[in-house]
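>>> Turn this into a structure:
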Amino acid sequence: MDVQVVDYRVPDAPARFVESLRQTGFAVLTHHPIPQESIERIYREWLGFFGSDAKHAYAVDGKTHDGFFSTAVSETAKGGTQRDLKEFFHIYPWGKYPAEVSPAALDYYDLAGALGAKLLQWIDQETPADVSALFSMPLSQMITGNPSTLLRVLRYPPLQGEETPGALRAAAHEDINLITLLPAANEPGLQVKDGKGDWHDVPCDFGMLVVNIGDMLQEASAGYYPSTTHRVQNPAGAGRTQSRISLPLFIQPRNEVRLSGAYLAGQYLEERLQELRGVKKI
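Predicted coordinates:
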């Protein structure tokens, strides 16, 4: 499986980017507009935050979907039996935000959200007319003014050797949303599954930005854009003793946007969330 690494600055970047999404469900960007130093700052700050007891003051309350999720209430992938080996914090513009860290993650939310809108414009312009005709509106307009786009700050803790057999940092799954933006993490592990069932490492050098298709775009395009199964593998060797921080931004359409004849976006999201144990309705 050949996930393309595309220089954001080159004239044919939109065509190459969208072709990689079409063929693999994934693409990787270099020289994109998100400063690496801001990502590294977020990694440093949030590693400290997850290592403190302060995180528990922001625990998700069951009424909304924002705040801290401990490993005890982490997700179980659709069809899986073991909880993922991770803890995370959900950031929305309207939600909880820790006083113990700087606003850097909020700034990243805005910057990455703007880039996500631009990448949806690339997909719009490169999509064949017969597929575009399936969209209820241009993809880039589906997200305008939406308060439900989610920034998840993830920490995969060091492995202790006592993990449940078969448990992974993130078990095989597909994302729910339109597209996901993910800066290269501070440790490797992201893998994508091809049509033969084989797993392949996704390029993850610092400075790269991974983008993948979610189920909503697959639904809206009647499968033209594939939502590809991926996972985060447990590390071996010295990597087992290291935490891994990850910053996926899940670009969501507004709830009232029609994805297909079967689904509005809000209905689709609610159905999928109920399939993830430990995650409540928004």
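>>> CA only for contacts and neighbour counts going forward, please
Noted.
>>> ranges for the strands of this protein?
Assigned by DSSP state E, the chain shows strands spanning 5-7, 26-30, 67-69, 87-91, 150-156, 170-173, 179-183, 190-193, 199-201, 209-213, 230-232, 244-246, 249-251.
>>> Indicate which one of the ones you listed is closest to Pro128.
strand 209-213 (16.8 Å; Cα to Cα).
>>> run this one through as well so I can compare:
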Amino acid sequence: MTDSNTDIAVVSLAQPLESIAEDLGRSFQQYGFAVIRDHGIPQELIDKAESLSKEFFALPEDVKKAYHIPGGGGARGYTPFGTEKAKDAKVHDLKEFWHVGRELPEGHPLAEYMADNVWPEEVDGFKQTFGDLYSAFETAGGRVLEAIAIHLGLPREFFAPTVEDGNSVMRLLRYPPLEGEEAEGAIRAAAHGDINTITLLLGAEEAGLELLTADGEWKAVAPPEGALVVNIGDMLDRLTNHKLKSTQHRVVNPHGEAAYRARYSMPFFLHFRPDYMIETLPSCIDPENPADHPEPISSHDYLMQRLREINLA
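Just a heads-up that it's a prediction; the model follows:
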């Protein structure tokens, strides 16, 4: 089912999951990445979201910064340029972003873990559009997790309760244009691994996304137009005892004209429930691969630990 000219799997979610699970799992084991076509997110919704994202980021700086929430760890609203940095990085990433999270009803037992969303009044249709996109991302992510469960030999619905009402976050991301001779090849987002369960990324068609292979080489990820790039996060890496790999990746400014224009993308960081205990799956432990993290940790505690490392908490 792989139709890529690279070793990174490109699979269709329109196919029966049993027919793509092997290729998907192999790609996640080798690279931590795969590409998903026919993911079910309507192109009309994607186009609308991209337009509204650009409209928001074009607002004056003082208007955008009014939606920054000090002490909020960047969980909701606007995070200004030069705030986030990769773990162990010496400089901040060259980006600004907006976060949309889950909205829970009043009195929900997990509400204490999730802040309320804020919505920019200056952009018409923002709340409806990104609420719809959040739901569409979640549906696509659930399908990917079903295929992963099949690959791991688990019940198909194994992951459904682990991510129900999870602390998933959708990020609208803008890398401002760079200037000067140093722009071509500059690092816009330093090498990092994602914290969460899996990440689904829209907008990776623009050259620049690279993953670090086991051989220490940087490999470009170049999906076809409209496809999702999906990668394993640290939480799922830990749960599977590194069988599914959370791979270091970065965003490099491309060469040529594209080096001097802004880059936009929309990653969806799919998370476990805050109260889910991440404990190594017994099926991923054997004499050659003993449990690397024998002590369980809650999804929330792990998230907070990692947010402190990247300057967001």
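>>> Any idea what the TM-score is?
Overlay of the two chains. TM-score (TM-score structural alignment, normalised by the length of structure 1): 0.89; 271 aligned residues with a Cα RMSD of 2.2 Å.
>>> Quickly note the distance from the residue positioned nearest the centre of structure 1 to Thr127 of structure 1.
With distances taken as Cα atoms, centre = their mean, the residue of structure 1 nearest its centroid is Pro248 (3.7 Å). Using Cα to Cα, to the nearest Å, Pro248 of structure 1 is found at 24 Å from Thr127 of structure 1.
>>> Could you do Val211 of structure 1 as well?
17 Å.
>>> can you check Ala117 of structure 1 too?
The value you get for Ala117 of structure 1 to Thr127 of structure 1, if Cα to Cα is used, is 15 Å.
>>> follow-up on the earlier one: out of the strands of structure 1, the one nearest Gly79 of structure 1 is which?
Nearest to Gly79 of structure 1, of all the strands of structure 1, is strand 170-173, at 8.8 Å by Cα to Cα.
>>> By how much does the closest one deviate from structure 2 on average?
Once the two are superposed, strand 170-173 of structure 1 sits an average of 0.6 Å from its aligned residues in structure 2 (mean Cα distance after the TM-score superposition for structure 1).
>>> List of residues touching that strand?
Applying Cα atoms under 8 Å, 6 or more residues apart in numbering, the external contacts of strand 170-173 of structure 1 come out as 76-78, 80, 84-86, 229-233.
>>> Translate the residue nearest to the centre of structure 1 into the numbering of structure 2.
Matched across to structure 2, Pro248 of structure 1 falls on Pro267, judged by TM-score structural alignment.
>>> Ok, Arg152 of structure 1 next?
Using TM-score structural alignment as the criterion, Arg152 of structure 1 maps onto Arg171 of structure 2.
>>> hang on, that match packs against Met266?
Yes - contact criterion Cα atoms under 8 Å: Arg171 of structure 2 and Met266 qualify, at 5.5 Å.
>>> Now which of the contacts of strand 170-173 of structure 1 would you call buried?
Buried members of the contacts of strand 170-173 of structure 1, scored by 16 or more other Cα atoms under 10 Å, are 76-78, 84-86, 229-233.
>>> Kindly reformat these as JSON lines containing distance to Phe17 of structure 1.
What follows is those, written out as JSON lines (distance: Cα to Cα, whole Å):
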{"residue": "Thr76", "distance to Phe17 of structure 1": "31"}
{"residue": "Ala77", "distance to Phe17 of structure 1": "28"}
{"residue": "Lys78", "distance to Phe17 of structure 1": "28"}
{"residue": "Asp84", "distance to Phe17 of structure 1": "30"}
{"residue": "Leu85", "distance to Phe17 of structure 1": "31"}
{"residue": "Lys86", "distance to Phe17 of structure 1": "30"}
{"residue": "Thr229", "distance to Phe17 of structure 1": "19"}
{"residue": "His230", "distance to Phe17 of structure 1": "19"}
{"residue": "Arg231", "distance to Phe17 of structure 1": "21"}
{"residue": "Val232", "distance to Phe17 of structure 1": "23"}
{"residue": "Gln233", "distance to Phe17 of structure 1": "25"}
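>>> Alright, that wraps it up for me.
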